[in-house]
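Trainee: Structure for the following, please:
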Amino acid sequence: MISQRLAGLAPLTRRPLPLLRNRVYRLWRGGAVLDRFQGQPDPADRNVPEEWVGSTTVSRLPGRPPDEGLSKVGLPDGSNIVLKDLIEAFPQAMLSEAHAARLGPDLGVLCKLLDSAMRLPVQCHPDAAFARRHLGSNFGKTEAWLILATRSIDGVPPHMLFGFREGVTEAEFRRIVRAQDIPAQIAALNRVEVEPGDLYLVSAGTPHALGPGIFMIEIQEPTDLVVNTEYVFCGVQRTESQCYLGLGFDLGMSCFNYHAAGEAYLSRHRLIPRTLRDDPAGLEERLIGPEHTPCFGMDRLTVRGRVSDRDRGRCYIGIVTEGEGRLTGAACDLPLHAGGTFFAPAASEHVAFEAAAGRPLRLVKCFPPNLEAIRIP
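Mentor: Okay, here's the model as predicted:
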């Protein structure tokens, strides 16, 4: 039984929904580039370096508000509603009948804008099978990174740590983690310099750490499950329980894929966009498809004039990365601008994207799991 207020919001499911700002606290610092991207005054690196976009997931950081991380939708009267509440009230209209039948009122994906000013800790994430067996979650945390911009910080070029170096063994990595030899942990991973446009799939179990100077879109399974191997980070001492999801050292360390190693593994997980259509009105590219992962999808659309939205009938999260324009239809007209985000319900009656004169409009669409391939009990 939904509330009277929610029942009155049913018409919202027939139009694209603007998302309000949703910065999330982290121990590490960043966010100056994200501030500029969002048009914020006085951009600076602080402890709110992530924007969770279209999020129905709460942050797991201890001591934070219980609803931190949940996205809100701006309403015409100036008020707002939690996106998760709208989805739970109208799952078929918001997500599609097929999605609701398969996953229930669960969006099944989380997107972030993330801006690092320092190295993040060495970590990995459990896969869905491990999460179901040990953590009571249908989702693990496979993710992907689309680099939007980079900067050098204190002379350090933007880079990431990704996968084990060739020859690193499970026994050796466990030993250096036990010893809390942080330089050795870093040296055990491949160091990869990155630039705007790079796209990497970070499969669950892959050891990784984002370096400083990277602004990116992260798409992931909708959890905040992390195995951390650095017990002290940003001056904060973490317990073994906090580092290993309450599972203990041995089981927590089994989350790592010790075969995720070498240049060949890295090469397989660097993705190349594929053109879906290219004409005077616009360019549409497939960034992440079902051939890469069933966990989520991602497309990029560059609008030069007016482009019909071929994804009507599917729900998705939209992130505008460049330009200005509109998303239009008979009963909707949503202004779009760089730094803006929105949620497109499956039942939305919008028709097309239109770019403002003089400059292309570019946006990234983030899609929920592939319903035919994802494994949900």
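
Trainee: can we go C-alpha only for contacts and neighbour counts from here?
Mentor: Noted.

Trainee: where along this structure do the helices fall?
Mentor: 4-7, 32-37, 83-89, 91-95, 97-103, 128-134, 170-178, 182-187, 240-243, 249-253, 262-268 (DSSP state H).

Trainee: Can you list the neighbours in contact with the first one?
Mentor: Just to be clear, that refers to helix 4-7. Residues from elsewhere that reach helix 4-7, judged by C-alpha atoms under 8 Å, 6 or more residues apart in numbering: 86, 89.

Trainee: Sequence B follows; please return its structure for comparison with A:
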Amino acid sequence: MNPLLLPPRPVQHFYLGGHRLAALRGIEPETDHQPEEWIGSTVARFGSDGAGLAATEDGTLLRDLVRADRGAWVGARGGRDAGDVGILTKLIDAGQRLPVHVHPDRGFAASHLDCPYGKTEAWYVLETEGECAVHVGWSRSVDRDELDRRRDAQDGEWMLAHMNRVVVRPGMGVLVPAGTVHAFDGGIFLAEVQEPTDFSILLEWSVTTSTREESHLDLGFDAVMPAVSTEELDADALAALISTAGSTPAEAAFRSLLPAAADPYFRLFDAAGETAPREAGFAVVLVTEGGGALVSEVGRVEIERGQAYAVPYAFGAWRLTGDAEVLVAAPGAGWPRTLRAGGVR
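Mentor: Got it, this is the predicted structure:
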């Protein structure tokens, strides 16, 4: 079974953006609110039956293909359901600052949302404009009652003033553990890898087209706010969430782009040129530059800049040839054995 070409399917969202994403993927944006593409996704947007799902040229959903032949696609039993591939990969092209928000962890998701996955995520910066920054974690602990008041008043400036601000550059990777408050500036184009859910708690909805009623996972703020950490993320803890491995050019080897703490949840690599084989397993491949081929004993697929592929387990161990540069996203180490309600074990 060869890798499956994934045609562009940008997602309409509550914030502005999408022009750089469209340029990479070779399409014209239909609106100014298509800042995301969910590449290789078998997960739909929260509250939606189909938005965000990856599909083939003829409209067949990747989720249905995985369900029909799970062994060929992921090579393992387990997971949330028959369509689970263990990872969600996105392109995000922010045309405005994203709102301050938080994602729940696995324990909260298991007890409140009937899901073994939370939403730990990581960003890999592709392009920036000027001194763009991400905002991750509280720079000092905040009072929970005060946070509730600031949320109700939609005081985003107060929230940002109490958060860690990190100026980012292309090639930087940032891990955002579940429960950690975060936002990032407009002008950042990034690839995101995350647990395969769409669980978001918006503390700041007024800068988007979303509403208060759409900001608490249909559970109410009293129920979801315990999922939001109010503790300080100090300088050492923040530094441990950042990798600069991608700040030097990609090489003819698959190089990890994220901090080691991301490995139980998901992995992200880059490579360029002629590589040694990497192990068989489900992966999402995005071609960021040049052209070449994905090659295994099963077959050969020609690739070029802007294309994206879902690589099945049945393709076997594969390597990159030619002068292409790629990003490769894969499930966490040991998945799906490591998937347990309440956390990674």
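
Trainee: Can you give me the TM-score here?
Mentor: Aligned and superposed, the two chains score 0.89 in TM-score terms (TM-score structural alignment, normalised by the length of the second structure); 337 aligned residues with a C-alpha RMSD of 2.5 Å.

Trainee: if we can go back for a sec, just say which of the helices of the first structure is most tucked in.
Mentor: helix 91-95 (a mean of 26; mean count of other C-alpha atoms under 10 Å).

Trainee: ok so, going back, could you dump the helices of the first structure to a markdown table with distance to Gly211 of the first structure?
Mentor: Converted to a markdown table, the helices of the first structure look like this (distance: least, C-alpha to C-alpha, whole Å):
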| stretch | distance to Gly211 of the first structure |
| --- | --- |
| helix 4-7 | 43 |
| helix 32-37 | 15 |
| helix 83-89 | 31 |
| helix 91-95 | 35 |
| helix 97-103 | 35 |
| helix 128-134 | 26 |
| helix 170-178 | 19 |
| helix 182-187 | 11 |
| helix 240-243 | 20 |
| helix 249-253 | 22 |
| helix 262-268 | 16 |
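
Trainee: out of the ones you listed, which comes closest to Ala373 of the first structure?
Mentor: helix 97-103 (11.2 Å; C-alpha to C-alpha).

Trainee: out of the helices of the first structure, nearest to Thr206 of the first structure?
Mentor: Taking these one by one with C-alpha to C-alpha, helix 262-268 is closest: 9.9 Å.

Trainee: which residues are in contact with that closest one?
Mentor: 162-166, 190.

Trainee: what stretch of the second structure does that helix fall on?
Mentor: Across the second structure, the stretch matching helix 262-268 of the first structure (TM-score structural alignment) is residues 234-240.

Trainee: Looking at the helices of the first structure, which is nearest to Glu285 of the first structure?
Mentor: Of the helices of the first structure, nearest to Glu285 of the first structure by C-alpha to C-alpha is helix 262-268, at 19.2 Å.

Trainee: Name the residues that touch stretch 237-246 of the first structure?
Mentor: Under C-alpha under 8 Å, 6+ apart, the answer for stretch 237-246 of the first structure is 225-232, 247-249, 251-253.

Trainee: Next: stretch 155-167 of the second structure.
Mentor: For stretch 155-167 of the second structure, contacts defined as C-alpha under 8 Å, 6+ apart pick out 99-100, 131-140, 142, 150, 182, 204, 233.

Trainee: Please convert the buried members of those residues into PyMOL selection syntax.
Mentor: Those of the contacts of stretch 155-167 of the second structure that count as buried under 16 or more other C-alpha atoms under 10 Å are selected in PyMOL with:
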select buried, resi 99+100+132+133+134+135+136+137+138+139+142+150+182+204+233
